[in-house]
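Peer 1: all I have is the shape, not the residue letters:
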């Protein structure tokens, strides 16, 4: 079962639909729901997905507690804001993007990883962000994909099933989003 943390973003339900397409049971929980920890403890959650949302990842303090408690036990996928939240938790800094990318497409280059099974090395994706994560000296983190201007688009934890994706893979202009979700569930779900 997947728990999707909704951050009041209009793209959230498009991401949820991708999980439904691959026949995954999903619980949707608003990030400010007081029962958030109950859901995580009561249900047999295999994947936590922190969805897109507005604002700065530092504003979403509940996630640091959730990630701290569950990252060694449950697979976690962060998309856009979720990517940034995971980045902050694992020691990245947050900076303004070189270019504001609201609804703009960009090519990214992927490295060899199971996440990109049946995905070309270069793909076109859609971004909706003005903030990015900037890598500091961090152990156990591997960059899987960068934009053409060298901004981190996807990273993973080397020891645990944690992946952050900056772009909106659910966007109609993002190619191979469903394939990437399928690969995450197939190869990274605990």
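Peer 2: Okay, I see it. From a predicted model like this one, the values you see are computed outputs, not experimental measurements. Numbering: from 1, shown residues only.

Peer 1: please count neighbours and contacts with C-alpha atoms only from this point.
Peer 2: Fine.

Peer 1: which residue is nearest the middle of this structure?
Peer 2: residue 78 (2.1 Å; Cα atoms, centre = their mean).

Peer 1: need the contact list for that one.
Peer 2: If you count contacts by Cα atoms under 8 Å, 6 or more residues apart in numbering, residue 78 has them with 49, 50, 51, 52, 84, 85, 86, 163, 164, 165.

Peer 1: that one in helix, strand or coil?
Peer 2: State at residue 78, reduced to three classes by DSSP: H, G, I helix; E, B strand; the rest coil: strand.

Peer 1: for stretch 74-82, the distance to its chain's centre please.
Peer 2: Distance of stretch 74-82 from the chain centroid (Cα atoms, centre = their mean, to the nearest Å) equals 3 Å.

Peer 1: use this one as the comparison:
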């Protein structure tokens, strides 16, 4: 099961639908109705394979408990995908700057160029995506633990990936109708959850190890 943290966005339902079409069961919770303690309890029950931070209309500074959840996921090595605002939240959690882009991109289609790594494994190096954002991650502010996996045709950062941890962000909307390979991207993230996730079973007691994380 995955956790969808909803940043009060209309696209969350469509994103959830895409995950369902890819065979993933999930639970959707608003960003101010889920805490790190709640996430820890899900981990301790062995019911959590990955986390998705949804798009949203605001900024990383106004996203409920998302920043803390990203940091918890990093400490616990829980696979996490951030979409649009979620992508920016990952960057902000690591101290990167999220700035206003050259122009708003609301419903605009851009070509992106990818490195074929991470979530883009098995996809062409160039394909169209749909963008709904006015803010972007400032590439020069990203710490060295992140690699940029995709750029738009206007040079904006379109995807990031942590070099050691299963943390992924995409600025575009994989669930939008005019984005190609959206299902494939989600399927690649689901595969990451299977390979790198914390698939806890009843034979292992993680509660004591999680206790210190939940206090943070």
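Peer 2: In hand now; what should we look at? In this text, all values refer to a predicted model and were calculated from it rather than measured experimentally.

Peer 1: map the residue nearest to the centre of structure 1 onto structure 2.
Peer 2: By TM-score structural alignment, residue 78 of structure 1 lines up with residue 82 in structure 2.

Peer 1: would you mark the buried spots in the longest helix along structure 1?
Peer 2: Longest helix of structure 1, by residue count under DSSP state H: helix 177-188. Buried residues in helix 177-188 of structure 1, counted by 16 or more other Cα atoms under 10 Å: 177, 178, 179, 180, 181, 182, 183, 184, 185, 188.

Peer 1: do the same with stretch 171-181 of structure 2
Peer 2: 171, 172, 173, 174, 175, 176, 178, 179, 180, 181.

Peer 1: for the residues you listed, which one is nearest residue 127 of structure 2?
Peer 2: Nearest to residue 127 of structure 2 among the buried residues of stretch 171-181 of structure 2, counting by Cα to Cα, is residue 180 at 6.7 Å.

Peer 1: for the counterpart of residue 153 of structure 2 in structure 1, list the residues it contacts.
Peer 2: By TM-score structural alignment, residue 153 of structure 2 lines up with residue 148 in structure 1. Neighbouring residues of residue 148 of structure 1 by Cα under 8 Å, 6+ apart: 106, 107, 108, 109.

Peer 1: follow-up on the earlier one: possible to save the buried residues of stretch 171-181 of structure 2 as a markdown table with distance to residue 133 of structure 2 and secondary structure?
Peer 2: Formatted as a markdown table, the buried residues of stretch 171-181 of structure 2 follow (distance: Cα to Cα, whole Å; DSSP: H, G, I helix; E, B strand; the rest coil):
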| residue | distance to residue 133 of structure 2 | secondary structure |
| --- | --- | --- |
| 171 | 8 | coil |
| 172 | 8 | coil |
| 173 | 10 | strand |
| 174 | 14 | coil |
| 175 | 15 | coil |
| 176 | 13 | coil |
| 178 | 15 | coil |
| 179 | 15 | coil |
| 180 | 18 | coil |
| 181 | 20 | coil |
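
Peer 1: how far away is residue 6 of structure 1 from residue 26 of structure 1?
Peer 2: Counting by Cα to Cα, to the nearest Å, the separation of residue 6 of structure 1 from residue 26 of structure 1 is 12 Å.

Peer 1: neighbour count: the two, which is higher?
Peer 2: Comparing residue 6 of structure 1 with residue 26 by other Cα atoms under 10 Å, the one with more neighbours is residue 6, at 23 against 18.

Peer 1: have a look at how far, on average, the lengthiest strand in structure 2 is from structure 1.
Peer 2: Determined from DSSP state E, the single longest strand within structure 2 is strand 98-114. Relative to the matching residues in structure 1, strand 98-114 of structure 2 has an average distance of 0.7 Å after the fit, by mean Cα distance after the TM-score superposition for structure 1.

Peer 1: trace residue 21 of structure 2 over to structure 1, please.
Peer 2: Under TM-score structural alignment, residue 21 of structure 2 pairs with residue 21 in structure 1.

Peer 1: to clarify, my last question referred to residue 52 of structure 2.
Peer 2: Using TM-score structural alignment, residue 52 of structure 2 sits opposite residue 49 in structure 1.

Peer 1: my read is its match is in a helix, agree?
Peer 2: No: secondary structure of residue 49 of structure 1 (three-state DSSP): strand, not part of a helix.

Peer 1: who touches it in this structure?
Peer 2: Residue 49 of structure 1 sits in contact with 2, 3, 4, 5, 76, 77, 78, 79, 82, where contact means Cα under 8 Å, 6+ apart.

Peer 1: same question for residue 12 of structure 1.
Peer 2: Here residue 12 of structure 1 is in contact with 6, 51, 52 (Cα under 8 Å, 6+ apart).

Peer 1: where exactly do the strands run in structure 1?
Peer 2: Under DSSP E, structure 1 gives strands at 2-6, 26-30, 47-50, 75-79, 93-110, 122-134, 141-147, 152-157, 162-165.

Peer 1: distance between stretch 157-164 of structure 1 and the chain's centre?
Peer 2: Worked out by Cα atoms, centre = their mean, stretch 157-164 of structure 1 lies 11 Å from the chain centre.
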